[in-house]
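**Student:** sequence plus predicted model, see below.
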Amino acid sequence: MFKKLLTGTLLLLLFLAGCSTPSSTKQGHIKMADAGWDSIRLHNAIVGFIGETAYDLTWEEVPGSTPITYEALKMRDIDVYTEVWTDNIPDYQSDVEAGLLLELSINFDDNAQGLYVPTYVIKGDAERGIQASAPDLKTVQDLKGYADVFADDDHPEQGRLYGAIPGWEIDEIMRNKWEYHGLDDSYIYFSPGSDAALAAAFTSAYDKGQPIVGYYWEPTWLMGKYDFTLLEDNPYIDQESYEQGKTTAPALPVTVGARLEFDQDFPEFTEFLRNYSTSSGFTSDGLAYMLETGANYKETAQWLIKENEAMFSAMMPQDKWDLVVSAIE
């Protein structure tokens, strides 16, 4: 009889556990998506620190790929997604409209990608004794006249244009751009092999004060640490023209998402998240700070809050902001 009662009790407990509120949020604990890149972890650290200090919350990150963590958000196994790259999720807009998740705010929508050059290539750098090697370079089309400035090491009669990462969709778009603008006549499209190799090429050239031109994107630590200029391109018209390499890349809205009913469970914290709005430059600065100082995500989060007090104080009531300020080490 005891065994039967025990078995029945265990089954009941398992059933109730399956019916409980997702992510144990009733206890003041939230789960945030960690989709695998540094900037989302940085925003998680900022949001988490403010949640701990001002809203008496505990938090953790749930790692996984974008498809897995996004599905977990819809299934209410994850509470908050601080960096939803909406263009990378085909069903995002329809999911929001269907009420499968909450879109709380736009974290940033000024991200960019395209062909970059060190700003000293255009303007020079008096402190480093660097003269401008391409003072009239403004657009992708202008590159035709500067192939000698960006000479390829193995084929110096041609320029070297660093392409995007093999396997990324943007790589095909950049190849199309290289051909559409007629750069294939005077430039080699050089495949870097990986994002680490591309970053190393840009870093090495910049530290030596040498010219380089190639694909990059924001926000990244590299754009936060160094002064690069994005070359202008034809204005964005539509997705087809962009994919054919004819126009600039559109800026993509990167949102803050939450599971259904999160706003009911945490109305005050939800109001803070509805006000959470930063920028690509802000994010790049934080990533660069981590690289230069060796600071961890939490330390960098506190540094960013201190450096941007006006922005963060406007996201929450004064009494909450006072708690954040008093907790910063």
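**Tutor:** Good, I have the coordinates.
**Student:** going forward, measure contacts between C-alpha atoms and count neighbours the same way
**Tutor:** Noted.
**Student:** strands of the stretch 201-329 of the chain, start to end?
**Tutor:** With DSSP state E, counting those that start in this stretch, the ranges of strands along the stretch 201-329 of the chain come out as 214-218, 228-230, 254-258.
**Student:** so of the ones you listed, which one's packed in deepest?
**Tutor:** Ranked by mean neighbour count, the strands of the stretch 201-329 of the chain are led by strand 254-258 with a mean of 24 (mean count of other CA atoms under 10 Å).
**Student:** what packs against that one?
**Tutor:** With contacts taken as 3 or more CA pairs under 8 Å, 6 or more residues apart in numbering; DSSP states H and E, strand 254-258 sits against strand 80-85, strand 102-108.
**Student:** between the strands of the stretch 201-329 of the chain, which one is nearest to residue 188?
**Tutor:** Minimum separation from residue 188 across the strands of the stretch 201-329 of the chain (CA to CA) falls at strand 214-218, 11.0 Å.
**Student:** ok, back up a step: who wins for proximity to residue 54 among the strands of the stretch 201-329 of the chain?
**Tutor:** Counting by CA to CA, and looking across all of these, nearest comes strand 254-258 at 19.0 Å.
**Student:** ok, second structure coming up, stack it against the first:
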Amino acid sequence: MHSTLTGLGLAMALLAVPAQAAESEIGETSITIGYTSWSSSTSITALGKLLLEDIGYTVELKQLDTGLIYQALSTGAVDTFFSAWMPGQQSYLNKLGDKIDIIGTASGPAPGGLVVPGYVDINSIEELKDPEVMASLGGKILGIDAGAGLMMQTKEVMAAYEIPAELVTSSGAAMAAAFKTAYEKNEPIVVTGWCPTPMCAKYNLKFLADPKNIYGDARNWTVANSTFREDHPRAARFLARFTLFEKQMSRMLVWIDEDGMTPEDAAQRFVEENPEVIWYMIGDLGTGFEKPASLN
């Protein structure tokens, strides 16, 4: 099934991409992308790498923890990062200031916060303040890597709501595996979660209400080092357009998680099934790109 831009999105695509492709200045031809082990990060990074290569760049990938990626961005060791979830990672931007440039929105808006299985009779974070409720959940909140913005927000949430629990550092994959095990046994569990992930597509889960709105509305931004626009002008134009909807991201994650595809194969399938979206992103950034018939 092909996903297409419709309505306003399609109109923007037609206006943004000239009828005949015009090659823009490429600048430096090597780009290093930082990414994390999160499934959402590996998938969108694979797609971004594929498209950057299509418009003339040589791309190197570096997998690092979130905090190390920001350090590498600030020194120029990494050029760009497609998984800057905000507001969770805002503290990194506050600290590094003019060393980091926000290029565009990679995906979102998307939910993020504390997640429980749908069968757990809890609906709000406020309920976790009750020691008996928290004890029924094992006395702990299972998190992901320590440097993730979601983890920093969760520490703030636990203090604000006075939650008597231990926040356990883990990884995205380990958290998802623990949630799967608990879900299949119909056991209670609370984790730090976000969408899009395979969890959101596979399970009946719920995000606990956050009356204090500490988690806020999450968006996934593309950030780069401060000289990126000057060093890689064509890439900067592409990344300003490099945006996926949550459903598009979720589809790629299902291909990887359920169909056994690699992130690279899922990225290639996305390109093949979404020619209008790809034309909007890179149609005027090189030569030899064929405009989809549906846009003629």
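**Tutor:** Thanks, I have it. Remember, it's a predicted structure, so these values are computed and weren't measured experimentally.
**Student:** could you get me the TM-score between them?
**Tutor:** Comparing the chains after superposition, counting by TM-score structural alignment, normalised by the length of structure 2, produces a TM-score of 0.66; 258 aligned residues with a CA RMSD of 4.1 Å.
**Student:** just name the most buried of the helices and strands packed on strand 254-258 of structure 1.
**Tutor:** For those, average neighbour numbers computed from mean count of other CA under 10 Å are highest in strand 80-85, which has a mean of 24.
**Student:** ok, how many other residues are close to the aligned partner of residue 113 of structure 2 in structure 1?
**Tutor:** Matched to structure 1 by TM-score structural alignment, residue 113 of structure 2 sits across from residue 114. Residue 114 of structure 1 sits with 22 neighbouring residues when counted by other CA atoms under 10 Å.
**Student:** go on, residue 4 of structure 1?
**Tutor:** In terms of burial, residue 4 of structure 1 registers 9 neighbours under the definition other CA under 10 Å.
**Student:** residue 11 of structure 1 versus that one, what's the distance?
**Tutor:** Applying CA to CA, to the nearest Å, the value for residue 4 of structure 1 to residue 11 of structure 1 is 11 Å.
**Student:** doesn't residue 32 make contact with residue 82 of structure 2?
**Tutor:** No. In terms of CA atoms under 8 Å, residue 82 of structure 2 does not count as a neighbour of residue 32; the distance is 11.6 Å.
**Student:** how many neighbouring residues does the alignment partner in structure 2 of residue 264 of structure 1 have?
**Tutor:** When the structures are aligned by TM-score structural alignment, the residue of structure 2 matched to residue 264 of structure 1 is residue 230. Taking other CA under 10 Å as the criterion, the count of residues near residue 230 of structure 2 is 12.
**Student:** name the SS class of the closest residue in space to residue 230 of structure 2 that isn't next to it in sequence, please.
**Tutor:** Closest residue to residue 230 of structure 2 in three dimensions, ignoring its sequence neighbours and counting by CA to CA, 6 or more residues apart in numbering: residue 27, at 7.7 Å. The three-state assignment at residue 27 of structure 2 reads coil, by DSSP: H, G, I helix; E, B strand; the rest coil.
**Student:** ok, now which ones touch residue 27 of structure 2?
**Tutor:** 230, 231, 232, 233, 234 (CA atoms under 8 Å, 6 or more residues apart in numbering).
**Student:** which among those end up buried?
**Tutor:** Under a neighbour-count criterion of 16 or more other CA atoms under 10 Å, the subset of the contacts of residue 27 of structure 2 counted as buried comprises 231, 232, 233, 234.
**Student:** would you check that the first one makes contact with residue 76?
**Tutor:** This points to residue 231 of structure 2. No. At 11.2 Å, residue 231 of structure 2 does not count as touching residue 76 under the criterion of CA under 8 Å.
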